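Colleague: Next one to model:
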Amino acid sequence: MARRIGTISAVAAFILSASYAVVLAAGLLSLDEPGQPIGDPWFTLLELLILALAPTMVVLMAAVHVRAREARRVLSLCALVFIGIVAALTSAVHMAILVLGRSPQIAEAPWSSVLLSFRWPSLVYVLDVLAWDLFFALAMLFAAFTFEGGGPPRAIRSGMIASGLLSLAGLAGVARGDMDLRNVGILGYAIVFPVVALLLAILFAREDHEARV
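Modeller: Next up, the predicted model:
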């Protein structure tokens, strides 16, 4: 059961995260000038994809935790907790933006840009960076070392380490107040993570097949 759930959630995570990367690229290409916020329909699509991806990642990491060898389950448990924090933070952020940001009374308030804008610095931007550049990175790095051996597990381990380190690197942009530098972190979760999810889907499907034979 755990392997089957792992396969399904990994495929879903791959589709959602790959779709996010495509929509993000389309949104960035639609901008007249770099640094402008992404507009609709791209922005709303990104928000909906994140809201769908958040619980999917929790289910996937739960499957990773169950798969882990007992001696390494403290690592997978930490990864599960960290990805749960990511899901809670990013879901709250993007739901607030979708619902509150569309209210004319709130959108026109003088403090709205400080709370609900994705222009740096704002509360939702800080919380989203906290979720993805710190806790997502920690989840990837802790989960990486539950995959032992060569072949697909080594590829997953390497991918998770790369994803985690790139996401962490985004914090350098926060420290310097440079959001272009912070965008390095996007590579970790928008580009590398979909590849990791695909590799996990292949691994879980293979192990599920072997368990049935």
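
Colleague: going forward, measure contacts between C-alpha atoms and count neighbours the same way
Modeller: Noted.

Colleague: which residue sits closest to the most centrally placed residue in the chain, ignoring its sequence neighbours?
Modeller: Nearest to the mean C-alpha position of the chain, counting by C-alpha atoms, centre = their mean, stands Tyr189 at 4.9 Å. The shortest distance from Tyr189 to any non-neighbouring residue, by C-alpha to C-alpha, 6 or more residues apart in numbering, is to Ser163 (6.2 Å).

Colleague: quick one: buried residues of whichever strand or helix holds the one you found?
Modeller: Using DSSP states H and E, Ser163 falls within helix 152-176. Of the residues in helix 152-176, those with enough neighbours to count as buried (16 or more other C-alpha atoms under 10 Å) are 153, 155-174.

Colleague: same check, this time on stretch 1-18
Modeller: So, applying 16+ other C-alpha under 10 Å, buried residues of stretch 1-18: 2-18.

Colleague: Looking at the residues you listed, which are in helices?
Modeller: Mapping those onto helices (DSSP state H) picks out 2-18.

Colleague: these two touch, right, Met160 and Leu141?
Modeller: Yes - the criterion here is C-alpha atoms under 8 Å, and Met160 meets it with Leu141 at 6.2 Å.

Colleague: Sequence B follows; please return its structure for comparison with A:
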Amino acid sequence: MQYASKQFEHNLVKIGTISCWGVFLLGIMYIITTALGFLSLKTPHDQIDDPFFTIMELLILFIAPLMAVSVVTAHFYNSPENRIFSMIAVLFIFIAMGITSCVHFVIIILGRYVEFTNPETFTLYFSFTWPSLVYVLDILAWDWFFAISLFFITPVFNGNRLERVVRILLIVSGILSLGGLVGIPLENMLIRNIGIIGYAVVAPFAFLLMGIVFRKKLLTADLHKHRNR
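Modeller: You can find the predicted model right below:
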């Protein structure tokens, strides 16, 4: 039973490390693609077009499950007395990633059909021009549920200096993501971009450091294993 527990912990931190670093690498690709997409625009109010838009959509479909796995790893990494907080974080990250995955999968699939591409229908349902159905859902996912998840996962990282840096980045990412909601009552999506900075720019670096924390735990466990042989 003890071996099974140690093997579970070993597999957990290994998968968590890979997931966190995957979030970072794909997140950097997302930042680069988004930047290139913005540079291709004629005016700041235009939407990013293909191929950049489709690449961004596909990247999110890969980032979402990796984020969920990373938070699950953090939950098991957490001390037992604080796991109520990380369990709430797991709940909210799955809601957020589920919503955003549905949004971007629907856009990729249905947004290509003629029945859905007439200007009125497309703008109302599938565009990221305010207001639209997918825009509202994506804001709900990232600026609300994702932000709350980050706030509840922060108690996990309260140990050494590296963990404290992770904690700070998670809090900053959560605050910025939540701040994007201000753009809704003001009907100003440029202000809403504050949220994008939180979850698309700051968060990948927080997950990178989370992966380093898990990696160090994995190396420590392997070292103890070799010493005990």
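
Colleague: tm score of chain vs chain?
Modeller: Here the TM-score for the pair of chains, by TM-score structural alignment, normalised by the length of the first structure, is 0.97; 213 aligned residues with a C-alpha RMSD of 1.0 Å.

Colleague: For the helix or strand following the helix holding Ser163 of the first structure, enumerate the helices and strands it packs against.
Modeller: Following helix 152-176 of the first structure in sequence order, the next helix or strand is helix 179-182 (DSSP H and E). Secondary-structure packing of helix 179-182 of the first structure (3 or more C-alpha pairs under 8 Å, 6 or more residues apart in numbering; DSSP states H and E): helix 152-176.

Colleague: can you name the residues of the second structure that the helix it packs on overlays?
Modeller: Helix 152-176 of the first structure corresponds to residues 162-186 of the second structure when matched by TM-score structural alignment.

Colleague: again, but for stretch 79-88 of the first structure
Modeller: So stretch 79-88 of the first structure sits over residues 89-98 in the second structure, by TM-score structural alignment.

Colleague: compared with the first structure, how much does that stretch deviate?
Modeller: By mean C-alpha distance after the TM-score superposition for the first structure, the fitted stretch 89-98 of the second structure averages 0.8 Å away from its aligned residues in the first structure.

Colleague: where along the second structure do the helices fall?
Modeller: Under DSSP H, the second structure gives helices at 2-39, 52-77, 83-110, 119-125, 133-139, 147-153, 161-179, 183-186, 189-196, 203-227.

Colleague: and the ones you listed as CSV, adding distance to His45 of the second structure?
Modeller: Putting those into CSV (distance: least, C-alpha to C-alpha, whole Å) gives the following:
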stretch, distance to His45 of the second structure
helix 2-39, 10
helix 52-77, 15
helix 83-110, 20
helix 119-125, 14
helix 133-139, 15
helix 147-153, 26
helix 161-179, 21
helix 183-186, 15
helix 189-196, 9
helix 203-227, 25
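
Colleague: Go through the ones you listed and name the closest to Asp46 of the second structure.
Modeller: helix 2-39 (8.8 Å; C-alpha to C-alpha).

Colleague: Tell me the helices and strands packed up against that closest one.
Modeller: Against helix 2-39 of the second structure (3+ C-alpha pairs under 8 Å, 6+ apart) you get helix 52-77, helix 203-227.

Colleague: how many other residues sit next to whichever residue in the second structure pairs up with Pro104 of the first structure?
Modeller: Under the alignment (TM-score structural alignment), Pro104 of the first structure pairs with Val114 in the second structure. Taking other C-alpha atoms under 10 Å as the criterion, the count of residues near Val114 of the second structure is 8.

Colleague: next one: Asp180 of the first structure
Modeller: Asp180 of the first structure, neighbours per other C-alpha under 10 Å, totals 13.
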